[in-house]
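J.: Just need the structure, nothing else, for what follows:
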Amino acid sequence: MSASTLTDVAVAVAVIALVLVRQFRPQQVNQDRRWWLLPAILVFVALRQHGLLDAHHRSLSVLLIGAQLLAGLVMGAGWAWTTKVWSEPDGSVWTRGTKATAAVWVVGLLVRFGVAGLGALAGVSLGTGAMLLALASSLLVRAGVVSWRAGRIHPSYGVPAAVSLGGARKDRV
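T.: Below is the predicted model of the structure:
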């Protein structure tokens, strides 16, 4: 295994750990945050690899990467729709993952590992780039859907949720 591959695996594991820890505790939705930055970094790391496609199986590589991306998109949508989104009386909007969110993660990862396994059985070497691209697509879809859902919430005191999205962070225990 090359140093680049080990770095990519370490980046993916660190991102997944960070995302999972943050997902299952309440977080205030804040439109000013750069939600696109982490996915952009993952795409950069994935695309800087020279061996993203298997040179001996280009068509099958593209097909498998497409399957990985599709699985990532579906996982991101499932993740977003199973996330609890609510409004506090002050108008702030919050999110937290549920048990269903954890199930989406498990199934999504199993599907993606299954696609990678099928590729390996067919002799296709995808490397870690496909995994990083799929993770980036999951993060982008999840952020977009959750932002959309948060914008549709009406707080209990009539303060528009969109007005409070850029407000100060509320501490939660």
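J.: Please count neighbours and contacts with C-alpha atoms only from this point.
T.: OK.
J.: Please report how far the residue nearest in space to the middle of the chain lies from G119.
T.: The structure's the chain has its C-alpha centroid closest to L139; by Cα atoms, centre = their mean the separation is 2.3 Å. Note on L139: its distance to G119, by Cα to Cα, to the nearest Å, is 24 Å.
J.: And the contacts of the host helix or strand of L139?
T.: Assessed by DSSP states H and E, L139 sits inside helix 129-151. Contacts to helix 129-151, defined as Cα atoms under 8 Å, 6 or more residues apart in numbering, come from residues 8, 12, 29, 31, 35-36, 38-40, 42-43, 45-47, 49, 52, 65, 68-77, 79-81, 83, 85-86, 93-94, 112, 161-162.
J.: Quick check on those: which are buried?
T.: In the contacts of helix 129-151, burial by neighbour count holds for 8, 12, 29, 31, 35, 39-40, 42-43, 45-46, 52, 65, 68-77, 79-81, 83, 85-86, 93-94, 112, 161-162, counting by 16 or more other Cα atoms under 10 Å.
J.: Which of the residues you listed fall within helices?
T.: 8, 12, 39-40, 42-43, 45-46, 65, 68-77, 79-81, 112, 161-162 (DSSP state H).
J.: V107: neighbour count?
T.: For V107, the count of nearby residues is 14 (other Cα atoms under 10 Å).
J.: Just the angle for the one helix or strand it maps to relative to helix 129-151, thanks.
T.: Using DSSP H and E, V107 maps to helix 99-121. Helix 99-121 and helix 129-151 are oriented at 160 degrees to each other (axes from the mean of the first three to the mean of the last three Cα atoms, to 10 degrees).
J.: how about this one, so we can line them up?
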Amino acid sequence: MQSMNGEAGLVLVVVIVALVVRQQLRTRPVRHIGSLVAPALLGCLGVAGIAFGVFTVVKEHPLTALPIILLVVSLAVAAGFGAARARTVRVWRDPEGVVLRKGTAATTGLWLASVCAHIGLGLWIDHAAGAGVLGTVSLYAYLAIGLGTQNFLVRGQAAAL
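T.: Got it, this is the predicted structure:
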């Protein structure tokens, strides 16, 4: 987290994750398009962040394959956590026929584990890159892929009802 100005970066991460988890624990309708808006916005921020991170690293020295491989692994881990979280989200039809969703305590636990995994992988990416930015700035892309995967799978559960 050193590249995000230490404490300010940590606060930003905590706020973003808290907002995402809070939204997950609310009972809300399953939306076909709306469930992909937040991941799309996070994805745009993620692409910009990764581009900035690569540019910052390349200014100081050549970027090797290891940080890129670790970044890809990190994003695959995000998708895996998203798939696991989707299995913990309750999906049901209310008496009016509206399909609803709500995360559980397990959903929250998996979010926390996911964030810890990202922090660990981010530190490893930054160490391998030799500059402390690429792993850190990939947070938005990590959230986009994890949340997008989860929402896509929850939409599938809703369609099956």
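J.: right, and R85 of structure 2 touches A113 too?
T.: No. Using Cα atoms under 8 Å, R85 of structure 2 is not in contact with A113, being 10.7 Å away.
J.: Mind giving me the packing neighbours of the helix holding V107 of structure 1?
T.: Applying 3 or more Cα pairs under 8 Å, 6 or more residues apart in numbering; DSSP states H and E, we find helix 99-121 of structure 1 packed against helix 58-81.
J.: Point out the other elements, helices or strands, that the helix it packs on touches.
T.: Using 3+ Cα pairs under 8 Å, 6+ apart, helix 58-81 of structure 1 sits against helix 99-121, helix 129-151.
J.: Single out the most deeply packed of these.
T.: Of all the helices and strands packed on helix 58-81 of structure 1, helix 129-151 has the most neighbours on average by mean count of other Cα atoms under 10 Å, namely a mean of 22.
J.: post-alignment, that one versus structure 2, mean distance?
T.: Taken against structure 2, helix 129-151 of structure 1 registers an average deviation of 0.9 Å after superposition, with mean Cα distance after the TM-score superposition for structure 1.
J.: what range in structure 2 matches that helix?
T.: Under the alignment (TM-score structural alignment), helix 129-151 of structure 1 falls on residues 137-159 in structure 2.
J.: my guess is M75 of structure 1 contacts V104, does it?
T.: Yes. Counting by Cα under 8 Å, M75 of structure 1 touches V104, with 6.5 Å between them.
J.: tell me the contacts of L63 of structure 2?
T.: L63 of structure 2 makes contact with 54, 57, 129, according to Cα under 8 Å, 6+ apart.
J.: Out of the residues you listed, who's the most crowded?
T.: Ranking these using other Cα under 10 Å puts A129 first, with 25 neighbours.
J.: how much space between the nearest residue in space to it that is not next to it in sequence and H127 of structure 2?
T.: Leaving aside its chain neighbours, A129 of structure 2 sits nearest to P67 (5.4 Å; criterion: Cα to Cα, 6 or more residues apart in numbering). The gap separating P67 of structure 2 from H127 of structure 2 is 8 Å, by Cα to Cα.
J.: nearest spatial neighbour of G76 of structure 1, skipping sequence neighbours?
T.: S138 (3.9 Å).
J.: Look up how far L42 of structure 1 lies from the one you found.
T.: From S138 of structure 1 to L42 of structure 1 the distance is 11 Å (Cα to Cα).
J.: repeat for A80 of structure 1
T.: With Cα to Cα as the criterion, A80 of structure 1 and L42 of structure 1 are 19 Å apart.
J.: do L20 of structure 1 as well
T.: 16 Å.
J.: Doesn't V11 of structure 2 belong to a strand?
T.: No. According to DSSP: H, G, I helix; E, B strand; the rest coil, V11 of structure 2 belongs to no strand; its state is helix.
J.: Check the offset of stretch 16-35 of structure 2 from the chain's centre.
T.: Remark: stretch 16-35 of structure 2 is offset 13 Å from the chain centroid, using Cα atoms, centre = their mean, to the nearest Å.
J.: can you check stretch 92-109 of structure 2 too?
T.: Centroid separation between stretch 92-109 of structure 2 and its chain, computed with Cα atoms, centre = their mean, is 20 Å.
J.: Tell me the residues of structure 1 aligned with it.
T.: Going by TM-score structural alignment: stretch 92-109 of structure 2 matches residues 86-103.
J.: first to last residue in the matching stretch, what's the distance?
T.: For stretch 86-103 of structure 1, the separation between the terminal residues is 21 Å (Cα to Cα).
J.: Now which residue in structure 1 aligns to A79 of structure 2?
T.: Correspondence of A79 of structure 2 to structure 1, assessed by TM-score structural alignment: L73.
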